[in-house]
Each structure stands twice: as C-alpha cells, then as structure tokens.
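# I need the structure of the sequence given here:
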Amino acid sequence: MPYTPKEGRIHTKIEGLSFYRHDNPNYSLPCVQPLGIVVALQGRKEISLGNKHICYEVGQILFIGANISGFSYMPECSLNKPFLGLALEFDFNQLSHLACTLELSNKNTQQQNTPNRIFNLFDANEKLLESLSRLVDTLQEETLIQPLAELIKHEIALRIFHAHPELVALLKDGTATHKLLKQWYG
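The predicted structure follows:
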C-alpha cells in the first residue's frame, strides 16, 4: 500500500485521515482512539478501552463516539504481512448536527432497547467501503482534495448513521451522552 511505507501512523493531506502500519506484534501499545472510525485493511487488531476488549478485522468498522485512550495489540503481523489500518476522525459538531437532522427519520427505530455505548463494532457494507475508497482516491487530486474530502466524509457519516441508527442516539441533542461529549469537545 503506497500510503504506509513505514511502521507507525501516517497522516495524509486529508484532515482526519491517517493510515497505520504495524510490522511487529505489540502487547499493550498505548493508543488514543479519536472520535471517528477505524478500519482494518489487513490483519486483526485488538483494543482495550476501559474494561471492554474489542477485536476487529478486515470487513469490520469500529465507530468511536469520543476520544478514548486505551491499549492496542496486533496479534498477527510481520514485516511481510503487516497490520494495515485506516482511521478517519470526525468533527464532533458536524456529527452532532447530522445526528440531529437524522433524528426525525430514525425516530421510529427501537433505540430504547439499544445500549448507549460510546463505541460500536459493525460489519462494513459495500457502499460504505466504496465511499472510503473514493476518499482515499482524492489524495491523487491535489486541487480538489479538501472540498471533495469534506463531501465524502459527510457521506460516510451519513451512511454510518443510516445503517446504524442506534449511533444517532449517542450524538443527538438532549441525551446524557451528547451533553457529556459537548462539554468534552467544547
């Protein structure tokens, strides 16, 4: 993958988009998971956030609703087959605004029975993966990177909320979680 030539985190010209590469299994590697999503492109990663242990692999997306510190572990990686991941951070105010506008269309869902967790692991659907791929492709278009990236990031958030309306409950106005996050992000 051309965006991950060396081990560690590689930031891109798209605000909030970065790639990860790990060549060696690391035990209890401290990490901060920002508000956004992380996607395994190759391999598997385990994260401990508080007392919760989450394992995600290719085809899965981890949504994190706030900056959370924890520990990560890549159990199976090597120089020949490194762990490769993509992280996309979102702006809290933009996500919160989007969640509020979607509240009406999602009001009939059974959100009351869904636990209000600050993170959620789910399988990626084809349309979401296509959107992520288009976002990465904008890195090839120097003059259009920022305007296209903002549109595609909005689309990605919309697709996540549409497919997983329970996440809207994390960020919509009036919920206890929203109030805490609003204080956190200012």
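
# from here on, just use CA atoms for contacts and neighbour counts.
Fine.

# I figured Phe92 was touching Tyr185, is that so?
Yes: applying C-alpha atoms under 8 Å, one finds Phe92 in contact with Tyr185, separated by 7.0 Å.

# confirm Ala169 sits in a helix?
Yes: the assignment for Ala169 is a helix, going by DSSP: H, G, I helix; E, B strand; the rest coil.

# that older thread, of Phe92 and Tyr185, who's got more company?
Phe92 (20 against 11; other C-alpha atoms under 10 Å).

# how much space between the more buried one and Pro82?
31 Å (C-alpha to C-alpha, to the nearest Å).

# cool, Gly36 as well?
23 Å.

# ranges for the helices of the chain?
Taking DSSP state H as the test, the helices found in the chain are 92-102, 126-137, 145-163, 168-171, 176-185.

# now show me the structure for the sequence below, then we'll compare the two:
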Amino acid sequence: MRNSIAELAQKITRLVGNELELVTAVPNLTIYSIPAPTPPTGYLLEPSVCVILQGTKRVFLGEEDYSYAIKDFLVTSVDLPLSAEILKASSTEPYVGLTLKFDRKEVASILLDTHIPSRSAANNGPGIGIGTLSRPLFDAFRRLVELIEEPENVTTLSPLIQKEIIFR
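Okay, the predicted model is just below:
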C-alpha cells in the first residue's frame, strides 16, 4: 500500500500546485500540499476525517495532543476548537493530506441503516480519535480524489464513495 500512498500524494501535490490547499469540486473534500513545517494555528474543525499521505502533524485539543503521520487519519464527530501544526514537511517531501467533512444527516442515516449500536452518554470521549488507514478505506479515498479529474462523474459517484468512507 505504501507505493499507492506515495502515488496519491504525488497526484495531490500536482493538483494543489503552488496554492498549499485546494477546496475541490468534489463536495466536502479539501486537499493539501504544504512544503514546510508550520507553527501551531487555531481553527474550528467540523465533523470530518483528515488523512495524512506524507509528513507528520500534531493537533491539540485543550491539554491533549494527537500526533499522526503517513497512513493515519484523525476523525472528529463534533465541531472542535483545535490548534494544529505540521511537524514534518519539506520542499522535496511536502506534508500531503486531505480533509473530508461529514454530512451529519448522512452519518445518522448510515448509523440507522447499519444498526450500529450507539454508546451511552457516559462513555462518550472528546469527539476526536486517530486511526490507521485500512486498504479498503484508502482505496475509497483514492477514488474520491480521482474524481477531481473526472468532473462529469462527481455528481453521481461522490455521494456513493463518501457514504462508503463513512461506513468504513
């Protein structure tokens, strides 16, 4: 899978060009290619999944910090005020990642359709977590990024792929 990740990182870097980030024509998808480490920057992150394809990033939520790198993702289930910094990036190996915002109604629909049990309020964590990309999840993200160059297919395929990503 490492070669596939490197190929997708190269594609994203090419698509982003000199802009650092690109809000794509694929709904809810933003891609990034940042050529240097950054200082901590605050922002509000909506429910989403953030995937790293190259480089390292650290996110702070209050006193907690979450570091993640290639093949990792960060997922949030609620709006969170975060601070983040890119730790590892260079002009030859930029930080490359993507963020897919979640449609709350779509998430709720999938949870109901798949009969995934809900957790009790007492077990709820901070609404943030880190995971490792599985091959099927990576493949879904790859297909979603490929839609950037297939605008005629975005309307039909993007909702299906995003639903698969939420499911996985």
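
# what would the helices of structure 1 look like in CSV with distance to Ser28 of structure 1?
Shown next, in CSV, are the helices of structure 1 (distance: least, C-alpha to C-alpha, whole Å):
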stretch, distance to Ser28 of structure 1
helix 92-102, 28
helix 126-137, 28
helix 145-163, 29
helix 168-171, 28
helix 176-185, 26
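
# nearest to Pro115 of structure 1, of those?
Pro115 of structure 1 sits nearest to helix 168-171 of all the helices of structure 1, at 9.6 Å, using C-alpha to C-alpha.

# show where the closest one falls in structure 2, residue numbers please.
Counting by TM-score structural alignment, helix 168-171 of structure 1 pairs with no residue of structure 2.

# what's the spacing between that helix and its chain's center?
Distance of helix 168-171 of structure 1 from the chain centroid (C-alpha atoms, centre = their mean, to the nearest Å) equals 15 Å.

# how near is the spatially most central residue of structure 1 to Ile145 of structure 1?
The centre of structure 1 sits closest to Ile37, judged by C-alpha atoms, centre = their mean, with a distance of 0.2 Å. Remark: distance between Ile37 of structure 1 and Ile145 of structure 1 (C-alpha to C-alpha) = 20 Å.

# and for Asn51 of structure 1?
From Asn51 of structure 1 to Ile145 of structure 1 the distance is 39 Å (C-alpha to C-alpha).

# do the same with Leu79 of structure 1
Applying C-alpha to C-alpha, the value for Leu79 of structure 1 to Ile145 of structure 1 is 31 Å.

# again with Gly70 of structure 1
31 Å.

# do the same with Gly36 of structure 1
Gly36 of structure 1 is 19 Å from Ile145 of structure 1, where distance means C-alpha to C-alpha.

# ok, the two, which is more surrounded?
Gly36 (22 against 18).

# aligned partner of that one in structure 2?
Under the alignment by TM-score structural alignment, Gly36 of structure 1 pairs with Ser48 in structure 2.

# most packed of the helices of structure 1?
Greatest average neighbour count among the helices of structure 1 goes to helix 168-171 (a mean of 26), per mean count of other C-alpha atoms under 10 Å.

# and Glu164 of structure 2, what pairs with it in structure 1?
By TM-score structural alignment, Glu164 of structure 2 lines up with Glu155.

# surely that match meets Leu129?
No: counting by C-alpha under 8 Å, Glu155 of structure 1 does not reach Leu129; the two are 11.4 Å apart.

# circling back: spatially nearest residue to the match of Gly36 of structure 1 (excluding sequence neighbours)?
Lys101 (4.1 Å; C-alpha to C-alpha, 6 or more residues apart in numbering).

# how about the strands in structure 2?
Under the criterion DSSP state E, strands of structure 2 are mapped to 21-23, 29-34, 41-45, 48-54, 56-61, 64-69, 72-76, 80-88, 95-101, 128-132.

# so which bits of the third one are buried?
It refers to strand 41-45 of structure 2. Within strand 41-45 of structure 2, the residues that qualify as buried are Leu45, counting by 16 or more other C-alpha atoms under 10 Å.

# same deal with the second one?
By neighbour count, and taking 16+ other C-alpha under 10 Å as the criterion, the buried residues in strand 29-34 of structure 2 are 29-34.

# just the first one next, same as before
Residues of strand 21-23 of structure 2 classed as buried: 21-22 (neighbour count, 16+ other C-alpha under 10 Å).

# where does it end up in structure 1?
The alignment of strand 21-23 of structure 2 onto structure 1 (TM-score structural alignment) spans residues 9-11.
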